[in-house]
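Undergrad: Please find the sequence and the predicted model below.
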Amino acid sequence: MMKILYVFPHPDDESFGPAPAIAAQRRRGNEVYLLTLTKGEATKQRFRLGVDKKKMGEIRYKEMQCVEKVLDLNGMKVCDLPDDGLKELDPHKIESVIRDHVERIEPDILVTYAVHGISGFEDHLVSHAVVKSVYCDLKREGAPYPRRLAFFTRFSEDESGGKFNLSSSKLKEIDCWVEASKEDYQKFEDALDCYETYQEVIEESNVKEEVGYRISFEIFQEDFDPPLEVLDDQLEN
């Protein structure tokens, strides 16, 4: 049994793509944890709802509690760093938040966004950089965890990026394809349904049709050809 910690900047990042893999990992008996750096309070949906950022953050946190149950997470922590403002923070402050959680969980595998952030949102790019920095610091210090750093990513043969100009990794860069079952995929759809205030965005993004049963990951400083089928395969002690 492995411990896997996902670190993302916003509510719904865990559900917009990696959720089928998370469900598959839980089904296989792994412990899966989620750390979200912000409450996602800056979303434009707050204008439609007529609420301020504080109230929007509270709403999104409650929606995440629904996701925690649906995906059967072993633990979830939602921080209150500024949504859409991570680039203005001293990166050491963000790294400290992440490191404290990593030292508490002691995960075997740490997961965040690939370098392109898929959507290109600045908070996604910052998250990639700070999580990688924390991982490298711990490795240099000889910490026994995490033993692997993986990047959730996207692969598409459509190089245009589609309607939302999404970025993809190259096929040769993908080191692991996690295969989801029908039950895993249903949990992904149920997790998205938890975000009641975000259904308009979910429908516009067409994410339920875009995400398939095979979820792709890059693995930092490791190269697997053929790709792994589970993130914890060939994990050295």
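TA: Yep, it's here. None of these values were measured; they are calculated from a predicted model.
Undergrad: Please count neighbours and contacts with C-alpha atoms only from this point.
TA: Noted.
Undergrad: burial count for the closest residue in space to I174 that isn't next to it in sequence?
TA: Of all residues beyond its chain neighbours, the one nearest I174 is E218 (4.8 Å), with distances taken as Cα to Cα, 6 or more residues apart in numbering. Neighbourhood size, E218 [other Cα atoms under 10 Å]: 29.
Undergrad: which other residues reach the host helix or strand of E218?
TA: E218 belongs to strand 214-219 when assigned by DSSP states H and E. Contacts with strand 214-219, where a contact means Cα atoms under 8 Å, 6 or more residues apart in numbering, come from 17-18, 20-21, 114, 148-155, 173-180.
Undergrad: tell me what the helix or strand where I4 lies is packed against?
TA: I4 is located in strand 3-8, with elements delineated by DSSP H and E. In terms of contacts (3 or more Cα pairs under 8 Å, 6 or more residues apart in numbering; DSSP states H and E), strand 3-8 is packed against strand 31-38, helix 91-105, strand 109-113, helix 122-140.
Undergrad: Who are the contact partners of K87?
TA: E122, D123, V126.
Undergrad: roughly how far apart are the residue of the chain most remote from its centre and T197?
TA: Residue farthest from the centre of the chain, counting by Cα atoms, centre = their mean, is G50 at 28.2 Å. G50 is 12 Å from T197, where distance means Cα to Cα, to the nearest Å.
Undergrad: again with V7
TA: 22 Å.
Undergrad: now do L138
TA: Counting by Cα to Cα, the gap from L138 to T197 is 38 Å.
Undergrad: ditto for Q25
TA: 27 Å.
Undergrad: that older thread, now render the helices and strands packed on strand 3-8 as a markdown table, adding mean neighbour count and distance to K77.
TA: Below are these laid out as a markdown table (neighbours: other Cα atoms under 10 Å; distance: least, Cα to Cα, whole Å):
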| stretch | mean neighbour count | distance to K77 |
| --- | --- | --- |
| strand 31-38 | 22 | 5 |
| helix 91-105 | 16 | 9 |
| strand 109-113 | 25 | 15 |
| helix 122-140 | 19 | 16 |
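Undergrad: Put this next to the previous one:
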Amino acid sequence: MNILYIYPHPDDESFGPAHVMSCQKRLGHEVHLLTLTRGGATKQRHKYGYSVEEMGRIRNREMFPVEKVLGLSGMTVLDLPDNALKEMDPREIERIVERHIESVQPQVVVTYPVHGISGFHDHLITHAVVKRVFADMKERRAWLRRLAFITLKEEDALKSPHFKLSGSTGDEIDCIVTVEECDIANNLKALDCYATFQETIEKSGIRNMVGRQAVFEIFQENHTPPLSDLFEGL
């Protein structure tokens, strides 16, 4: 099977589904990643005295080893305006996302849930754009079957030591994927690739939050009990 993850920033994949991506690739699936921006507007740039453009180039380079660590089938990093997707005509972003989905032809697409986990507006816009494109394309492309949102259990979101996070209730969770220790190790290695972002990574406590299970909502599907695989039933 073929799966495409779509996120706005470098490291979004490593803060989220990197262990699942590692697991899916290890099991023989095609795993692709589309990142919409280079992430240059991060406040971390001030620590190094970098401009937005310089920080974007550096964070882009930091992503290259992530592709190797996770064994991705393909990775594309665009240069849309970081921290400013809200200023773009959403139709422009939709056209870009649609072209990429057409090129990859995944059965499953994954992005942020409606709350964006952190609530950051780039996350929320990415959710809305991907959902809009999926809903339109699913009517025209038989190979496009499922849209999923990686999320957190509501009780786990409340455990974050430094950041206010949102999660999903038990009733909203449609899939729980269990990974192996090697996949967790690959997730931690992927986080290590972001040398300029280590301060934020440590502050977030994300290393202690990467566990054997990852939870997903599935758009317009309701599974009780939850599925154990994002491809189950397709």
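TA: Thanks, I have the structure now. Since we're looking at a predicted model, the values are computed, not measured.
Undergrad: re earlier: who's more crowded, Q25 and T197 of the first structure?
TA: Applying other Cα under 10 Å to Q25 of the first structure and T197 shows that Q25 carries more neighbours, namely 24 against 17.
Undergrad: wait, what's in contact with that one?
TA: Per Cα under 8 Å, 6+ apart, neighbours of Q25 of the first structure: E31, V32.
Undergrad: That one should be in a helix, yeah?
TA: Yes: checked against DSSP: H, G, I helix; E, B strand; the rest coil, Q25 of the first structure lies within a helix.
Undergrad: Can you check which part of the second structure the host helix or strand of E189 of the first structure sits on?
TA: Assigned by DSSP H and E, E189 of the first structure belongs to helix 182-194. Using TM-score structural alignment, the residues of the second structure aligned to helix 182-194 of the first structure are 181-193.
Undergrad: Buried residues of that stretch, list them for me.
TA: By neighbour count on 16 or more other Cα atoms under 10 Å, the buried set for stretch 181-193 of the second structure is D183, I184, A185, N186, N187, L188, K189, A190, L191, D192, C193.
Undergrad: closest to H100 of the second structure among the residues you listed?
TA: Nearest to H100 of the second structure out of these is A190 (Cα to Cα; 23.5 Å).
Undergrad: Assess the claim that the closest one and S14 are in contact.
TA: Yes: if you go by Cα atoms under 8 Å, A190 of the second structure and S14 touch, sitting 6.1 Å apart.
Undergrad: Identify the residues contacting the closest residue in space to T169 of the second structure that isn't next to it in sequence.
TA: Of all residues not flanking T169 of the second structure in the chain, E154 sits nearest, at 5.5 Å (Cα to Cα, 6+ apart). By Cα under 8 Å, 6+ apart, the contact list for E154 of the second structure reads S166, G167, S168, T169, G170.
Undergrad: one more time with 6 Å, if that's ok
TA: Counting by Cα atoms under 6 Å, 6 or more residues apart in numbering, E154 of the second structure touches G167, S168, T169.
Undergrad: how close does D232 of the first structure get to R147 of the first structure?
TA: Distance, D232 of the first structure to R147 of the first structure, using Cα to Cα: 10 Å.
Undergrad: Can you list the neighbours in contact with stretch 75-85 of the second structure?
TA: By Cα under 6 Å, 6+ apart, stretch 75-85 of the second structure touches H32, L33, L34, T35, L36, T37, R38, G39, A41, D122.
Undergrad: isn't the second one right up against Y5?
TA: Yes: between L33 of the second structure and Y5 there is a contact under Cα atoms under 6 Å: 4.8 Å.
Undergrad: still on that earlier bit, could you export the contacts of stretch 75-85 of the second structure as a markdown table, including distance to T76 of the second structure?
TA: As requested, the contacts of stretch 75-85 of the second structure are exported to a markdown table (distance: Cα to Cα, whole Å):
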| residue | distance to T76 of the second structure |
| --- | --- |
| H32 | 8 |
| L33 | 6 |
| L34 | 5 |
| T35 | 6 |
| L36 | 8 |
| T37 | 10 |
| R38 | 11 |
| G39 | 14 |
| A41 | 19 |
| D122 | 18 |
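Undergrad: Among the residues you listed, which pair sits farthest apart?
TA: Most distant of those, by Cα to Cα, are H32 and A41, 24.4 Å apart.
Undergrad: part of a helix, is T76 of the second structure?
TA: No: membership of T76 of the second structure in a helix is not supported by three-state DSSP, which gives strand.
Undergrad: okay, the helices and strands packed on strand 3-8 of the first structure in JSON lines with distance to K55 of the first structure next?
TA: Output for these, formatted as JSON lines (distance: least, Cα to Cα, whole Å):
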{"stretch": "strand 31-38", "distance to K55 of the first structure": "14"}
{"stretch": "helix 91-105", "distance to K55 of the first structure": "23"}
{"stretch": "strand 109-113", "distance to K55 of the first structure": "27"}
{"stretch": "helix 122-140", "distance to K55 of the first structure": "21"}
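Undergrad: Look up how far M63 of the second structure lies from L78 of the second structure.
TA: L78 of the second structure is 12 Å from M63 of the second structure, by Cα to Cα.
Undergrad: more crowded one of these two?
TA: Taking other Cα under 10 Å, L78 of the second structure and M63 do not tie; M63 has more neighbours (21 against 15).
Undergrad: Quick check: L33 of the second structure vs E62 of the second structure, distance?
TA: Counting by Cα to Cα, the gap from L33 of the second structure to E62 of the second structure is 15 Å.
Undergrad: Now name the helix or strand holding E13 of the second structure.
TA: Counting by DSSP H and E, E13 of the second structure is found in helix 12-15.
Undergrad: Which positions within that helix qualify as buried?
TA: D12, E13, S14, F15.
Undergrad: what's the neighbour count on the closest residue to Y61 of the first structure other than its chain neighbours?
TA: Once flanking residues are discounted, Y61 of the first structure sits nearest to K39: 6.3 Å by Cα to Cα, 6+ apart. By the measure other Cα under 10 Å, the count of residues near K39 of the first structure is 26.
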